[in-house]
Structure formats: structure tokens, C-alpha cells
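Student: below: sequence and its predicted model.
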Amino acid sequence: MSTDRDASARDASAHDRAAAGSFRVGTSGWRYRSWRGDFYPTGLVQRAELTYLAERMPTVELNGSFYSLQRPQSYLRWRAAVPDDFVFAVKGSRYISHMLRLRDARAALANFFSSGLLALGPTLGPILWQLPERQRFEPDVLASFLDVLPRTTHEALALAREHDERMTGRTWLEDDVDRPLRYAIEPRSESFADPAARRLLDEHGVALTVADTAGRWPQFEPGTAAFVYVRLHGAAELYASGYTAEELALWAHRCRHWARTGGADERDVFVYFDNDARGYAPHDALALTRLLREAL
């Protein structure tokens, strides 16, 4: 890694985290071997990696929830490792998005919400549904799925109590303050360019994810949801290439534009770097944060 990128990790501070205002920039996941001895100092124990990251950026995307249902103890441990103002974006279960393909999802959603998400409390941020490329826009299917999504944590708790017997003994069925829930969908089929798809998402206040995927999948513009969700998987090589200074400046410009197009209030903009294979993600996240801070 270059000297400039090494310095970006060393120079990050709590001021960097707070100064971004309505912008929250982080990474997709945090546990990567290639980050050790680079973004993470040599000798940093693995259990301290999330805390180290959270001292330098204000958000991270939880990936494990996509592959399998996590346990409440894990969510509690993650929450305890970060500051109170930190935000976890949570990837929705691939069983729902890839196996059920959003159909008849109520029972699976009950299990998902009972698995411990609510234990994150105020650190629970947007919930992302990443769709497979084969998942085409089907108006009735998408509408039915969006209708069943709980809109607040109390609604999520009520749904979670419908969990099936497989979740017995591994649920979290508590919630203190009723908080709104926010959702983003990342489609990978060109069929979602249909204006009807955007209208449906806008009607439900669900963000259409802006994804940079080295040209592999379509890149959509965000809709009118109250926040913007961006995933940067790599401009030149999927999951692997770093972003140039010029590319980061362009993304900073776009983020500032999207924040200002939210009507009377500025929209929150969440950005997650998923170009983690060679360790670029955390350095690019810190560099973009600095660009956004400098524009304030």
C-alpha cells in the first residue's frame, strides 16, 4: 500500500467522524486478513478490530447477517464495541432475497428480526436487501414484500414474535424506544430501470441503492427516499481495485448533490466501500470522508 494511504489511516480521528454531518462513510465488513498490518496495526488482536475501525469511521455494513441468522450475543457484542453514535447497516438474509426471492417472506422475516437486530438499539441503521441478478422486477412480488416490511422497531418486534420453533432459545424479543426503520434495495437486473420500480420504492420510502460494480451490473440513480445508500464495489475491478483521487472527488460531488436534493431537509447519505479484497476499502472510506468534510 502507498505511503499516502497508510497515512490516511494514521491521521483519522474522532473529528473526521463527526465532521461529515449527514454523510456516513464506512466499509462493507471489517474482518479481513489483508487489512492486518496495513489498516490494522500489526499485533492488534482480532476482537479489537471493530473498535479500532469505529474510532475512525462512523458506520459499517454487517455482512454476516446475509449469509446466516446471527445470534443476539453477537449483536450485543458488536454494539458494545462501538461508540453510541455509531451506525450499523445490516444486510438482509440471502434466504429471503436469493432463495425465496422476496416471495412469501413473512415467516422468514419474523425469524430474521427475532435473531438479534433489535439488540443493536440506536446503533441499528439501514437494512439492505441485495438482490441476485436473476431477480427481475416483478411489480406484485416487490409490492407484497415491501408491504410486509415493518416500519418501526416496535412493528419489527411484533413480527419477530411470530418466529418459528427453529429460533427457540436464540431470539431477542426486546425493544425500548420505538424507532423508524429504513430499508435499501440493491437490484442487479436492468429490469429495475422500469419507472414503475422506482415509483413503487419511492411510495414505500425505500432507497434504491447506487452501486458501482466495475460495469458488471447496472448503476441506478437514487429515488426520493429520505436517505441515500451507496455501495462502491470497485470502479475498474470488482471487489479489488482502489479508487483514484479523481474518482473519489466525483463520488464526493455526487454525494453532496444527493444530500441537497431531499426537499426541505438534507438527506443522510450512507456510503460503503466493498473493494476489500486487496485492502483498499478502509483507506478509500477515510479519503472520501475527508473530501466531504472539506466541502462543509
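Tutor: That came through fine.
Student: please make it C-alpha for all contacts and neighbour counts, starting now.
Tutor: Noted.
Student: all helices of this structure, in order?
Tutor: All helices of the chain, identified by DSSP state H, fall at 3-11, 14-19, 49-54, 64-67, 72-80, 94, 106-114, 139-148, 153-160, 195-203, 245-260, 280-294.
Student: and the ones you listed: which comes nearest residue 125?
Tutor: Evaluated over those, closeness to residue 125 peaks at helix 153-160, with 11.2 Å, by Cα to Cα.
Student: which neighbouring elements make contact with that closest one?
Tutor: Helices and strands touching helix 153-160, by 3 or more Cα pairs under 8 Å, 6 or more residues apart in numbering; DSSP states H and E, are helix 106-114.
Student: could I get the buried residue list for the helix it packs on?
Tutor: Buried residues in helix 106-114, defined by neighbour count with 16 or more other Cα atoms under 10 Å: 106, 108, 109, 110, 111, 112, 113, 114.
Student: structure two is appended below for comparative analysis:
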Amino acid sequence: MSGRIRVGVGGWTFEPWRGAFYPEGLAQKRELEYASRAVTTIEINGTYYGSQKPESFRKWHDETPDDFLFSLKAPRFATNRKVLAEAGESIARFFASGVLELGDKLGPVNWQFMATKKFDPEDFEAFLKLLPKSVEGRAIRHVVEVRHPSFAVPDFVDLIRGHGVAAVVAGDADFPVIADPTAPFVYARIMGTRAEEAAGYAPSDLDAWAARARAWADGGAAEGFAPLSGGADGVARDVLLYVISGAKERNPAAAMALLERLG
């Protein structure tokens, strides 16, 4: 058995997508409806900057297909702090803000850290202990996006593995790549799209990312990423792969090209 592979983008409101990804004349209020039929997951970025309304989450749920999945960027107020152990109130407020209105479409929560945030094992473990495994009976999956080189060590991998938390696989970026399996899913954000490529990436690069996604789904290792602690374990996992940053105007085309390769 293999895990399910989903591919998507960050957000859905972006003016350069209009007339390129979105058809000319498509009403802005229908952009999520359109995007959710072209990709299989979307990472919501607005939740990083501030609280959204419960009715917004309910509306997003209702506008998307039954098997669609949203991931959420957790609020920066929880992660952009000197002492992570003090983030409990921000974390609780986030989960009380209406995110559960997404129902079965609620995917992993991405806790993104500043690139200047260094690995403090004791404080980071205290933060992990604050992340709820379930809220109101719904299981919650967590992924941490750490971007300082100090995290690229076996101790960090072992720590998050013990808590069942994934690390973002940062592809084609200047951030450390941590691709060890530590949770029941893999969460990748690839950031290397180029404006001169119609599909964002060269065909060979799209082939390589599709192959990595298949390897993760089968419980294997992704080519080109050396393990820090443990490596592949043969356990099938669901995969979420987001085309983020880079030449953002090309990201929907790259996501769709990857989905085509993945069948």
C-alpha cells in the first residue's frame, strides 16, 4: 500500500493568476472553487498573520470538493517569540478561532519559525508538548518549519519523531533540508519555480519531485536527501507537497504538472 499524494499551492488570491491560471472574467469570489478543482490541497497563509472568522472557514469548507484538504499556517504570535514554552495561550486561541469548521478538510498545521530561530532542545520540547494531539475529538497533525541550520541535527529529528511531528521538507531553498520520516505523513514545500519555465520547473525537475513524492508515499527515501537520523523505514505515508514562493505566478502550473505526472 502507498500513501495518498496531494499537491497544491499557497493561498488562492493572487492577481497575476487572473487570466493566466484563472480564466478571464472569473469572479474573484469563485477563485477558491476553481483552484480546488485544479489542485488537491491548499495551504492557507492568512492564518499566519491573524485570526480568521469561523464563517470564513465554514465557507471555504463548503466551496471545495468533498476530498479536498487545507493545511493551515499557524499564527506567528505562537512561534515568533524568544521563549517558545510561553506559547500556550496563542496556541489555544488559534484552535478556538474556528479552524474546526473545516471538518474533515482540516489538514496539518504548519508552525513556521523565523530563519534566525536557533534550536534550543529544552525550549523546543516544551513547545512540542503544548501542541494538542486532538481538539474537540478531532485529531490534529502538526508540522514544524524550522529554517536555521542548527536544527539539521539528529537530536532534533529524534525529538520531533518522539512527538509524532513532521518537519517541513524545504526544497530548492536556502534552508536546511530535513527529510527524515518523523510523523505519519510527509510535508514538503518546494520553492524553486522560475518565470522562464512555462510549468515553473524544467521537465526533469518536475520528474524528480514526482519521484520523491512517490518514494515518500511508499515509505522510501527521496533521492538527493541524506537522512540525519534513521532514514527511510518502509512505512507508507500520505504526502502533501506545496509549490510555494519562487516565481509565484508559475506555481499553479507546476502543481498541475506534478499532479499529471503522479496520475
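Tutor: Noted; the coordinates are in hand. Computed from a predicted structure; not experimentally measured.
Student: what's the TM-score here?
Tutor: The pair, once superposed, lands on a TM-score of 0.88 when counted by TM-score structural alignment, normalised by the length of the second structure; 247 aligned residues with a Cα RMSD of 2.0 Å.
Student: got JSON lines for the buried residues of helix 106-114 of the first structure, with distance to residue 91 of the first structure too?
Tutor: What follows is the buried residues of helix 106-114 of the first structure, written out as JSON lines (distance: Cα to Cα, whole Å):
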{"residue": "106", "distance to residue 91 of the first structure": "17"}
{"residue": "108", "distance to residue 91 of the first structure": "14"}
{"residue": "109", "distance to residue 91 of the first structure": "13"}
{"residue": "110", "distance to residue 91 of the first structure": "15"}
{"residue": "111", "distance to residue 91 of the first structure": "14"}
{"residue": "112", "distance to residue 91 of the first structure": "11"}
{"residue": "113", "distance to residue 91 of the first structure": "12"}
{"residue": "114", "distance to residue 91 of the first structure": "15"}
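Student: now the helices of the first structure as JSON lines including distance to residue 179 of the first structure?
Tutor: Below are the helices of the first structure laid out as JSON lines (distance: least, Cα to Cα, whole Å):
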{"stretch": "helix 3-11", "distance to residue 179 of the first structure": "33"}
{"stretch": "helix 14-19", "distance to residue 179 of the first structure": "22"}
{"stretch": "helix 49-54", "distance to residue 179 of the first structure": "22"}
{"stretch": "helix 64-67", "distance to residue 179 of the first structure": "20"}
{"stretch": "helix 72-80", "distance to residue 179 of the first structure": "17"}
{"stretch": "helix 94", "distance to residue 179 of the first structure": "25"}
{"stretch": "helix 106-114", "distance to residue 179 of the first structure": "14"}
{"stretch": "helix 139-148", "distance to residue 179 of the first structure": "17"}
{"stretch": "helix 153-160", "distance to residue 179 of the first structure": "5"}
{"stretch": "helix 195-203", "distance to residue 179 of the first structure": "20"}
{"stretch": "helix 245-260", "distance to residue 179 of the first structure": "22"}
{"stretch": "helix 280-294", "distance to residue 179 of the first structure": "27"}
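Student: who wins for proximity to residue 182 of the first structure among those helices?
Tutor: Counting by Cα to Cα, residue 182 of the first structure lies closest to helix 153-160 out of these; the figure is 10.2 Å.
Student: what's residue 67 of the first structure aligned with over in the second structure?
Tutor: In the second structure, the residue equivalent to residue 67 of the first structure is residue 49, according to TM-score structural alignment.
Student: show me the contacts for the nearest residue to residue 200 of the second structure once chain neighbours are set aside.
Tutor: Nearest non-adjacent residue to residue 200 of the second structure, counting by Cα to Cα, 6 or more residues apart in numbering: residue 193, 4.4 Å away. Going by Cα atoms under 8 Å, 6 or more residues apart in numbering, residue 193 of the second structure touches 200, 201, 243, 245, 246, 247, 248, 250, 251, 254.
Student: ok, the aligned residue in the first structure for the third one - how many residues close by?
Tutor: Going back to what we said before, that points to residue 243 of the second structure. Under the alignment by TM-score structural alignment, residue 243 of the second structure pairs with residue 273 in the first structure. The burial count assigned to residue 273 of the first structure is 27, neighbours taken as other Cα atoms under 10 Å.
Student: what residues does residue 52 of the first structure make contact with?
Tutor: When contacts are counted by Cα under 8 Å, 6+ apart, residue 52 of the first structure touches residue 40.
Student: which one in the second structure is aligned with it?
Tutor: In the second structure, the residue matched to residue 52 of the first structure (TM-score structural alignment) is residue 34.
Student: distance check, that match against residue 202 of the second structure.
Tutor: Counting by Cα to Cα, to the nearest Å, the separation of residue 34 of the second structure from residue 202 of the second structure is 25 Å.
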